[in-house]
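S.K.: Okay, predicted coordinates and the sequence, questions at the end:
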Amino acid sequence: MRDAQPQTIHLTDYQQPGYWINTTELTFELQDDATLVTSVLALEANSAVDSQGELTLHGQELELVAVELDGQALDASRYSTSDESLTISGLADQHTLSIVTRIQPDKNTALEGLYRSGGMYCTQCEAEGFRRITYYLDRPDVMSVFTTHIIADGSRYPVMLSNGNCVADETLADGRRKVTWSDPHRKPAYLFALVAGDLLSKEDSFTTMSGREVKLQIFVEPQNIDKTDYALDALKRSMRWDEETYGREYDLDIFMIVAVDDFNMGAMENKGLNIFNSSCVLANPATATDAAYQRIEAIVAHEYFHNWSGNRVTCRDWFQLSLKEGFTVFRDASFSADMNSATVKRIEDARLLRTVQFAEDGGPMAHPVQPDSFIEISNFYTVTIYEKGAEVVGMIHKILGADGFRKGSDLYFERHDGQAVTIYDFVAAMEDANGVDLSQFKLWYKQAGTPIVTAAAEYREDEQALYLTLHQQCPDTPGQSGKKPMWIPVQLGLIDSEGNDMAVNVSPAQNPQGLDTWTNASQVLHFTEEEQTFVFSGLKEQPVLSLFRDFSAPVKVRFIQPEEELLFRLQTDSDGFNRWDAGQQLMLGWIQQAQEGEFELPETARQVLAELLADESLDPAMVSYLLTLPSEAYVAEFSDQVDPHAIHLGRKRVRLAVAMALNEEFAACYQRLESDAEYQPEPEQMAARALKNLALSYWSLASDAGVKKAVSQFGKTDNMTDQMAAMVALVNSGDDELAPKTLDAFYEQWKQDPLVVNQWLSVQCGSSEIGTIERVKQLMEHEAFDWRNPNKIRSVLGAFANQALCHFHAEDGSGYALLADAIIRLNASNPQIASRLITPLTKWGRLVPQLSEKMKAELQRIADEPNLSRDVYEVVNKSLA
């Protein structure tokens, strides 16, 4: 276990390594009791650094067997070891260093480095897992050409994979098999991968834009071979899109994906050998929902896009993590928008930012997109680094326009191919390619927190002009106060009384650097000062203002519009995102109102919602979002002091009121969208199912006829999307007989499929109706639960703490105690998962006092535990500071 008072690492302390590793040759001997790893490293002194002939390599939980320098055993006086390092002294400028270590993958419950998942060997090396394999300069700026030999019993491990291209496959004199892989591209150790097991593969090929044929393979355990078609097709779509959109061609002869059941993350972009959590790659209509298909498509694309934005050009150090992750999330979001509905994708992105990232920005773990310091880098794989980082890249795209952004990305890849660089190298390429100064914009990378934009609009009839005054302020966050004004792109529209967009005319002098990234209907204002006033002329009537269209910046907006204007925008706004946003503002007001007493849906609102349900010209997926209430977590982000029970009650009242007021409309919508067509995971069908099942959720809440339809759909459907939707409707119907009967039937049908069972666990633990503490405890003792499997833990404890908020926030604090017990247990076995489970407990400061004290006490109980991992230590202590 790591030191209980670990050292903080600071960006300002970055120094280049004293030595480079030009080549790395690895030999793995997979044995029953342990694995023997031999590394041969070609060292070269870094002329820019005075190393004084000393080299310290990282290592963790390693047994050192032998050390040789230039073919000779190294005298013990020239090296020393600690729990986390091997230091060698008396070195010259160049050496060949050979190290033999013994590791125990079977006992590796942290799922970092080399470990076993069932009968399969696999690796996870990002961020610092490689140091669990051998002593190495485990840092992203040390890039090396890797050759990997895998030696094992070929009958037990017929598939042996690593990065690059397979260059040799032979049988040794003792009968074991030896497979050799060579990766011609320099890479840091975090991109190393190895897999060995009894696997089947689904194969295809892709012809690149230059005419090269690339072999594509997805490896899975034999029982899952029928669940690989969609991921393979998504991979080919991703490859084609990256060529067409960014001009990026794949660079190896083979691209492989492996599905692994026990995996801390979603997936990993190891060069040429992507390793995926099985939940992010396996799907067929019977077992995967539409949401799962869309997630698979997005994650396959994300990891493939990393081949250039992360692998060919990588990070200099881990403070630059958003260089690869923010840019790649932006790329995969753009891909998903092109493959499906751009409006729906933007709504999904904004919901995540507003619910999760804004909460992170407002809490004790708030940090910039480029952090200044950390204790454990694994704690910074956050929505701020990924999703807010993507929004920052998106704002650059908004400022420069599509053509300007493409020029910048081309220059970035050309300038830095094969290098480990910084976030500011990326920004510099955008500046240099477009002749734009983004110095002020870079504050988005260095200032933590969510900016608050206050807007005031005045229409002057005598001038036929609208005066819009914007004021920005970014709240203090831990370690940062007195924030400077940011460069905020504000995309807006003006709507006339007929619901049409008006021409938007603003003086070019009000936008800096001559940037012209707007159309007459939807303009991007460049808001760069603490307060600015923009004047729009030639307006013959007072317009309705549509601010921050397309979620043009990740900010909180304070702009009061009366309910009639919000309803008008919900009906007419040409920007689909802002239509949704107007509806969310309306519903948020209803929920806040309903916290004080009974609620009845206003007739004007009922009519608007009824019209939306009946309008067949609209995208059904968008309509489903327009009719979806803000989640309890979303509502909490708009509360100065959070009372989870009041929020739950208010939302429940509004949901029932909407269901009752539109019962007939929901029934008609459902019946209109019922279909006997064969299931296809394609956008049009997915959109129809989304609205149909939303209608079912409301209909079943309001009438027995809706409940009967849910029972029928549950029993007769041929796809998981409809079956899961029906089960959720029945679980939430409040029927004490139907809910357990449905859950039991579902488990009996699917108990042999772990991924489906995970959904069954999540439905129960995340339900405000049945997700009680007692239910969670029962499921933690169930045969389907496994403390070693991160997906099981997330399905039970993650769903409970993040979704069943009325139960998690039990007034006696028992929900907090349950989560704290789990964190303490996992601290010893899987610190990464333990630290990620802490997030719900970090919000204690915003709760009503009677809950806040109990939550803080559980955090303190965790902090008082001996032998805390760095992962848990950092999050808990920052949360209590």
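M.R.: Done, it's in.
S.K.: Please count neighbours and contacts with C-alpha atoms only from this point.
M.R.: Will do.
S.K.: Just to be sure, residue 26 is in a strand?
M.R.: Yes: assessed by DSSP: H, G, I helix; E, B strand; the rest coil, residue 26 belongs to a strand.
S.K.: Comparison target, given below:
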Amino acid sequence: MTNQPQIKYRQDYRPPSHLISDIHLDFNLNEKKTRVTATSQIQRQTSEDTPLILNGENLILISVSVNDQIWPHYSQKDDHLIIEQLPKAFSLTIVNEIHPDKNTALEGLYLSGQTLCTQCESKGFRHITFFLDRPDVLARFTTRILADKKRYPYLLSNGNKIRQGELKDGRHWVEWADPFPKPSYLFALVAGDFDVLRDQFTTQSGRSVELALFVDKGHLDRADWAMSALKKAMKWDENRFGLEYDLDIYMIVAVDFFNMGAMENKGLNVFNSKYVLAKTETATDKDYLHIEAVIAHEYFHNWTGNRVTCRDWFQLSLKEGLTVFRDQEFSSDSGCRAVRRIENVRLMRSAQFAEDASPMAHPIRPDKVMEMNNFYTLTVYEKGAEVIRMLHTLLGESVFQAGMKRYISRHDGCAVTCDDFVQAMEDASGLDLTLFRRWYSQSGTPELIIRDHYDAQKQQYHLQVSQITPPTADQEKKYPLHIPLDIELYTKKGEVIPLQNQGQPIDSVLNVIKAEQTFIFDSVSSEPVPSLLREFSAPVKLDYPYTDQQLICLMQNARNDFSRWDASQRLLNSYIKKNIAEFHENEPLTLPLHLIEVFRHVLLNDNLSPALIAEILTIPSENEIAELSCFIDPDAIHFVRQKWLRFFSASLSETLWDQYQKHQTPIYRVTHTDTAKRALKNICLQYLAFGRTDIADQRVKTQYQTSSNMTDTFAALTAAVAAQLPCRDFLLSDFESRWHSDPLVMDKWFFLQATRPEKEVVDKVRALLTHPSFSLMNPNRVRALLGAFASSNPVVFHAKDGAGYTLFLEILTTLNTQNPQVAARLIEPLIRFKRYDSVRQKWMKQVLEKLKALNNLSKDLNEKILKALED
């Protein structure tokens, strides 16, 4: 029978009836049957004799004892253990059994290959033992692990190792103690056999911290980059935020089966191996940068998430939005700030804006949830980070850091709310952030409509700014927000015009706080070209009627590199939107030749970073284009984008080839200079692949065959697949034969197979489900093949014959019981059916209705399907 969803409301929060100060966990480990003994020190917080209600799922209860006496006053009901007639303070011992090898949902304790590991966020600990599994119950954990020494030579958990020993029967034990109180979602246990990379880090106060990185046997040569990233992040956090690591050891374990990217468990981070393992032959430049960012993100959680944690799961963005902001700043300080910012904004515009327009729209701090796993979203993470960035923009670096220090010192060791964070910033700055708080409670993507007027006689420039947030699935009525609007004015020759009013300088960040406002600038001697929303100073859509000339001026003269890129995107998007309308009217597409010279100028501009040039040259993805209008036509989008690729290729072929040759890197190094060169070289190759077929085929094949690194190899493969070159099948076959035994590398191959822009891809994807390197049990494989097909190949996935939808009905039916979290992520494109034509809508609704009718529909899928099918 379908699990009926129960809506939980933020306003219904109540403090826990009991608190747990300490818990001692004893694990007798075995992959088929593990016995867990949990002894907790508990204090009732209420005056009346309130029963203790513990969470527990898929557990076999053996015994319950209170103060070392068998306790008969308990019952089990609906995944809860209810214990009654308890004293005010007591020791509770619970013994239960679990079966890790049967745990395909990968929550709690499960088997990843030959390794036993845990994932407890958000509600995984209740799959290990009965507990008050909520983030506002913080306890000091001591963990004793007993297991077969030969099979599991490494037994790891949170905190510091305090003792260990061996038994005569070939088993051994290790005991760990974490001195810092933490919620159960931060608990971790790992048991297995690994290669280990060890290092040391000396903190700013002179403490020596042991660093250990555990990887599968034979992969030690892929661990160096992750270790260097960790040390770099530890140093950066001390320098930028004044935050020092607090335990004697910091451990990272890489596992193959993991629903997420990584987990910040105190002192023992469990990582998806994708975000740890890298070497020249197997990892691209982007892989290296992603590893660095994710390593940093989980380390930064030590303070923003662990030492200060969430009161309840509605406050998830308290830790995630803030920590994403911190890892973005780390990546920006470490590399090219403009390019990192562009990457963040691309994700917002292509994916988070789509989430805002979907049935699952929600604020960064939701007011109600059915299944918490469904709220690990781009809204909570990425938009949450943008809200933190707006605070940083409004306060400035020094005041923001003062607010951070106040926040940490005030709430260290506590479970708090988003309001507590904003209050710390308000107290540090003296600013009234009452209006700003709406960002936490209002969903949707605001739109800034800006119009201007220049008064030549008065030499005054007027900006009329209005803001509107369209209704979302969860909220009909919207209110004005506090929007920081960063601007700059230029003359038509590209000279900067100082901002002033009544003879006084004006800050470049305008505070938009009303539904309609007008800003007046004096001493403007000629009609200006405005650079608006610089650095994407707020997560909003901008409506301003730029002319081609204005955008070209900004592309050539803006002092802010992000603004140069943004102008190029707006210029391309204006014609792409026009082309889509022309496609629908069966008219020839407008492909203006004057744009070619603009982009040729960018290609030849030696004053710009090659990485920035590559970003400016990149045509918006099909998903980005889809967000330019409410109605999505995948066929039109794909056709128009392909036309632009061929138009650029034909018009700029000689310049592209010259730049391709100029930016070769004979020796592979992961330096910002070299990664920038490869980025530009390979975007040139992408365009050249759409040129004359025989020449393009030979150029792409040559790069593939002479490549000494995965960045160039994968770029050649990507170009061959995207342009459907004759060499593509040969190259893909060769790649498979070389890397069939390496799962992470094969994920790249699965991605390329799933994103081929060919109708036959549905049959290819179906056939690949039985490929020796594929496993529906492994989230990485599922994301690489099926996730890529649904999200990165929209023209085929959304084909009107419904073949893609039919395939996904079969996949989601299987994953519904096997791994509901992964299934709920895969279903996202289907629940957005209302943005498509009637034929596609009918197909997608049929799939959702059939899934809804499943007798065992998971809570994860149920919530999304119900919201999608609501009128």
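M.R.: All right, it came through fine. Owing to the predicted nature of the structure, the values given are computational and were not obtained by experimental measurement.
S.K.: mind listing the helices for the stretch 701-850 of the second structure?
M.R.: With DSSP state H, counting those that start in this stretch as the criterion, the stretch 701-850 of the second structure has helices at 710-722, 728-739, 743-754, 761-768, 779-782, 788-792, 794-797, 803-818, 820-826, 828-831, 838-852.
S.K.: Pull up the aligned stretch in the first structure for the longest one.
M.R.: Right, helix 803-818 of the second structure. Using TM-score structural alignment, helix 803-818 of the second structure lines up with residues 814-829 of the first structure.
S.K.: So what touches that stretch?
M.R.: For stretch 814-829 of the first structure, the surrounding residues in contact (C-alpha atoms under 8 Å, 6 or more residues apart in numbering) are 1, 109-110, 773, 797, 801, 807-809, 833-835, 837-838, 841, 854-855, 858-859, 861-862, 865, 868-869, 872.
S.K.: Give the PyMOL command for selecting the buried subset of those.
M.R.: Filtering the contacts of stretch 814-829 of the first structure down to the buried ones (16 or more other C-alpha atoms under 10 Å) takes a single PyMOL command:
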select buried, resi 109+110+773+797+801+807+808+809+833+834+835+837+838+841+854+855+858+859+862+868+869+872
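S.K.: picking that back up, dump the helices of the stretch 701-850 of the second structure into a markdown table; add distance to residue 403 of the second structure as well.
M.R.: What follows is these, written out as a markdown table (distance: least, C-alpha to C-alpha, whole Å):
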| stretch | distance to residue 403 of the second structure |
| --- | --- |
| helix 710-722 | 41 |
| helix 728-739 | 50 |
| helix 743-754 | 41 |
| helix 761-768 | 51 |
| helix 779-782 | 39 |
| helix 788-792 | 39 |
| helix 794-797 | 44 |
| helix 803-818 | 44 |
| helix 820-826 | 35 |
| helix 828-831 | 37 |
| helix 838-852 | 46 |
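S.K.: which of the ones you listed is buried the deepest?
M.R.: When the helices of the stretch 701-850 of the second structure are scored by mean count of other C-alpha atoms under 10 Å, the highest mean neighbour count falls to helix 794-797 (a mean of 25).
S.K.: Show me the longest helix that occurs in the second structure.
M.R.: Ordering each helix of the second structure by length in residues (DSSP state H) puts helix 634-662 first.
S.K.: with the first structure superposed, average distance for that one?
M.R.: Superposing on the first structure and averaging over aligned pairs (mean C-alpha distance after the TM-score superposition for the first structure), helix 634-662 of the second structure comes out at 0.7 Å.
S.K.: next helix or strand past that helix?
M.R.: As assigned by DSSP states H and E, the chain's next helix or strand after helix 634-662 of the second structure is helix 672-688.
S.K.: What helices and strands are in contact with that following helix?
M.R.: On a contact count with 3 or more C-alpha pairs under 8 Å, 6 or more residues apart in numbering; DSSP states H and E, helix 672-688 of the second structure meets helix 610-617, helix 634-662, helix 710-722.
S.K.: can you list the residues that contact that helix?
M.R.: Here helix 672-688 of the second structure makes contact (C-alpha under 8 Å, 6+ apart) with 285, 335-336, 609-614, 617-618, 645-646, 648-649, 653, 656-657, 659-661, 663-665, 668-669, 696, 700, 711-712, 715-716, 718-719.
S.K.: Filter those down to the buried ones and hand me the ChimeraX line.
M.R.: Entered in ChimeraX, the line below selects the buried ones among those, by 16+ other C-alpha under 10 Å:
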select :285,336,609,610,611,612,613,614,617,618,645,646,648,649,653,656,657,659,660,663,668,696,700,711,712,715,716,718,719
